[in-house]
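Engineer: Test case, fold it:
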Amino acid sequence: MNGHGRSERVVVTGLGLTTPAGLGVSRNWERITAGDSCAAADPDLEGIRSQLSCRIDGFDATELLGGFAAWRLDRFVQIAIVSTREALADAGWDPESWDGSRVGVVLGNSLGGAATMARQTDAFAAEGPSGVSPMTIPMHMVNMLAGYVAIDCHAGGPNLVTATACASGTTAVGTARDLLRSGACDVVVAGASEAALTRFMVSGLSRMGALSQGNDEPERASRPFDSARDGFVPAEGAGVLVLERERDARARGAHSRAVVAGYGASCDARHITAPDPQARGIRQAVRAALADAGTAASEIEHVNAHGTSTPLNDVTEGKALMSLFPHGPLVNSTKGVIGHPLAAAGAIEAAYAVLAIEHDSVPPTANTTDVDPELDINLVTRRAAEGPVSTAVSTSLGFGGHNAALVLTTP
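Structural biologist: Next comes the predicted model:
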């Protein structure tokens, strides 16, 4: 294995976030810690049963990327590139000077260029084939997320997109860590992005019954683990982590923000949308991550839960956490603030877990005032809970029965 092995520690040296909570890591942490919800009534969703979303305010692709990039890239790629640039700068890497052949890119996504497809479908309906842009396919394709990011930062190593629905970001980070351990790469840009808040996509989610109908109080609609939860608020966003082997990071004098100590994955193999009511799949994934990290369940001090605010997910996941961690670590869900950014959720939440470790502080689960009586979990509500937080778990569950979990620790 080229001198590398399964036990080699992999660290996070850079973070980048572009979410409804703000542009950049510092703004995200400020708003997540304050528990200030980003949900709002969305005029673009008028006529749909659920008319709420969490959008990224103040994102100007022309200003941040230039007019040509803004024109030829779908929003899900734009926000990923901005997040990647922030993460690389944070890690102290200059893509103009590194050996790009040793740099991999692993990013998660589910729905591709949804906005592009919506526009081009309308153009086709109005003008026929000649009205469709020749950029339609490269702007829509899921794999172009990793492809365009690699072009932007000159990363010529392994390049792929993970698609495990709402577990995609967590899957990407775990896959990236394994590439580093195998010796295939020296640096991996890992994370996920999603920007699919179109009328068509939101209508599909609404028709499934997955979305909150709290249209009268948007800011309170996403309330994970609350007894009155009625669905999630759809969101967009991107989270990127720069991963390296610890000894390589140390050799170049880089700051290690956290260790990606363990990764586990599983599939319920039961139902396309509903989680296994016995929570066997997510428990299997978490146990695998703990075993991979060589960490006892009793050592976990914080869980950043998937916590979607849907009736089925939260009770299933909550009961899994009860059985896995009876000692009561601090649990939260940051979806009360940013909503549910679908495939990007796991990557964004992994970044938030890293920040919780760094700050010894667990942000509150916004809007949750009456925890589901079926759940005996130590849920952080109302205000942030101070640590210590040296060992954390981040969990993700996705349609198709996909489950993934990370164990993150202090360096």
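
Engineer: can we go C-alpha only for contacts and neighbour counts from here?
Structural biologist: Will do.

Engineer: how about the strands in the stretch 151-300 of the chain?
Structural biologist: 159-162, 187-194, 237-245, 258-267 (DSSP state E, counting those that start in this stretch).

Engineer: ok, and which of those has the densest surroundings?
Structural biologist: Most buried of those by mean neighbour count (mean count of other Cα atoms under 10 Å) is strand 187-194; its value is a mean of 34.

Engineer: quick one more, to check against the first:
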Amino acid sequence: MEFKRVVVTGLGALTPIGNTVPEYWNGLINGVSGAAFIKSFDVSKFKTKFACEVKNFDAEGFLGRKEARKLDPFVQYALFSTEEAVKDAGLDFGKLDTSRIGVIWGSGIGGLKTFLDEVVNFAKGDGTPKFNPFFIPKMIADIAPGHISIKYGLRGPNFTTVSACASSNNSLIDAFNYLRLGKANMFITGGSEAIINEAGIGGFNAMHALSTRNDDPSTASRPFDLDRDGFVAGEGAGTIILEELGHALKRGAKIYAEMVGGGMSADAYHMTAPHPDGLGASLVMKAALEDAGLTPADVDYVNVHGTSTPIGDPQEVKAIQDAFGDRVYDINISSTKSMTGHLLGAAGAVEAIASILALKNGIIPPTINHFTDDPAFDPRINFTFNTAQKRDINVVQSNGFGFGGHNASVIFKKYQQ
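Structural biologist: As a prediction, the model looks like this:
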């Protein structure tokens, strides 16, 4: 069968370096760090005292006090970024067949803050179960797309993908596949995460996964730097409107880019550590290229997973070298997590937006906070260190890898009629 073409017609973002897409993009190309000391709870006894928090977000101003109290922050973030994307896409759902518009959303953890608060309140009591009636519907990871569909009256496919830090890349791939198979006309897709709380920071500290560079938080996320010591936790949301091309053209939509492929694989190696030779990561990039009908020679920029961990960054570099061969010296590589921190289940969506805007604007966002070359990496590879670079871009690839060995990679191409 002949696949339908799928295009990007709307974007929305709530990130640690900007609460709208223009603010986010401006932060990216100017190398702004979103890392700072945590303000949302007392960190005095924690190993890591900083993170990339969302700033100046007024949930009650956006939703109203009553509604905001019913929603975990990860859902609040999802609704906020989605509203921007819906407006950006110029959508009037009253004029569209909402039975063919769906929502597929990614979140690695869901309502962690809600779960923490309810369990702590129970533990402080006398054993009597006095739980908030909104506890379960606030917490469950699938509730964000439910709320999005309710708000806009969308009756197409609706679910959440959960694959740790690959979650929203998987949501994009699922939406892409439904659209190109003709199962729907449009999807609101992306991801959100809100884990900057005592349980999130304490849990990742216990794994020795987070940077502990408390003397200099703004430079703590150092992908591919010799002195990287762990990732920096981030939070927020990214929304992408994916649409079947014919449907988009019929309603006169503006088109950012075309989504042309997605790949998925598993490391089948370890609960949290990536395969040391990058086998799963290499496989997923090759699978995405094959799905898109492209070769390594077609790719200009790879937005890497690049978390700034001692074991994660080297395996991804090995994987890129294996997947791209000599082409690796001709492409740009960068990790926007150096600025946003690691948004876990929302990372794929937020980084896909960075990739789409790089494609549209011909600018590669940098990998900031690079101070010392790691001799383990080939110096001929262009990591786009510290400064954004202008480049004519036709194809971008964006990677996401998660605990459990989940890998997902997506590819966008400059739209041509």
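
Engineer: so which of the strands of the stretch 151-300 of the first structure comes closest to L330 of the first structure?
Structural biologist: Nearest to L330 of the first structure among these is strand 258-267 (18.2 Å), distances taken as Cα to Cα.

Engineer: Now the closest one on the second structure. Mean distance?
Structural biologist: With mean Cα distance after the TM-score superposition for the first structure, strand 258-267 of the first structure departs from the second structure by a mean of 0.5 Å once superposed.

Engineer: nearest to V11 of the first structure, of the strands of the stretch 151-300 of the first structure?
Structural biologist: Evaluated over these, closeness to V11 of the first structure peaks at strand 258-267, with 4.3 Å, by Cα to Cα.

Engineer: The strands of the stretch 151-300 of the first structure: which one's closest to T170 of the first structure?
Structural biologist: strand 187-194 (7.6 Å).

Engineer: For the closest one, name the packing helices and strands.
Structural biologist: helix 75-91, strand 103-108, helix 168-182, strand 237-245, helix 345-359 (3 or more Cα pairs under 8 Å, 6 or more residues apart in numbering; DSSP states H and E).

Engineer: CSV for the strands of the stretch 151-300 of the first structure, including distance to L408 of the first structure?
Structural biologist: Shown next, in CSV, are those (distance: least, Cα to Cα, whole Å):
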stretch, distance to L408 of the first structure
strand 159-162, 20
strand 187-194, 15
strand 237-245, 12
strand 258-267, 5
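
Engineer: Which among the ones you listed is found nearest to V10 of the first structure?
Structural biologist: Of the strands of the stretch 151-300 of the first structure, the one closest to V10 of the first structure (Cα to Cα) turns out to be strand 237-245, at 4.4 Å.

Engineer: Now the terminal residues of stretch 223-240 of the second structure, how far apart.
Structural biologist: Its first and final residues considered, stretch 223-240 of the second structure spans 26 Å by Cα to Cα, to the nearest Å.

Engineer: on that earlier part again, can I get the helices and strands packed on strand 187-194 of the first structure in CSV including distance to H327 of the first structure?
Structural biologist: Below are those laid out as CSV (distance: least, Cα to Cα, whole Å):
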stretch, distance to H327 of the first structure
helix 75-91, 34
strand 103-108, 32
helix 168-182, 25
strand 237-245, 30
helix 345-359, 19
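
Engineer: so which of those gets nearest S37 of the first structure?
Structural biologist: For those, proximity to S37 of the first structure was assessed by Cα to Cα; strand 237-245 is nearest, at 14.7 Å.

Engineer: average distance between that closest one and the second structure?
Structural biologist: Superposing on the second structure and averaging over aligned pairs (mean Cα distance after the TM-score superposition for the first structure), strand 237-245 of the first structure comes out at 0.6 Å.

Engineer: Report the angle between that strand and strand 258-267.
Structural biologist: Put simply, strand 237-245 of the first structure runs at 110 degrees to strand 258-267, going by axes from the mean of the first three to the mean of the last three Cα atoms, to 10 degrees.

Engineer: residues in the second structure matched by strand 237-245 of the first structure, start to end?
Structural biologist: Using TM-score structural alignment, the residues of the second structure aligned to strand 237-245 of the first structure are 236-244.
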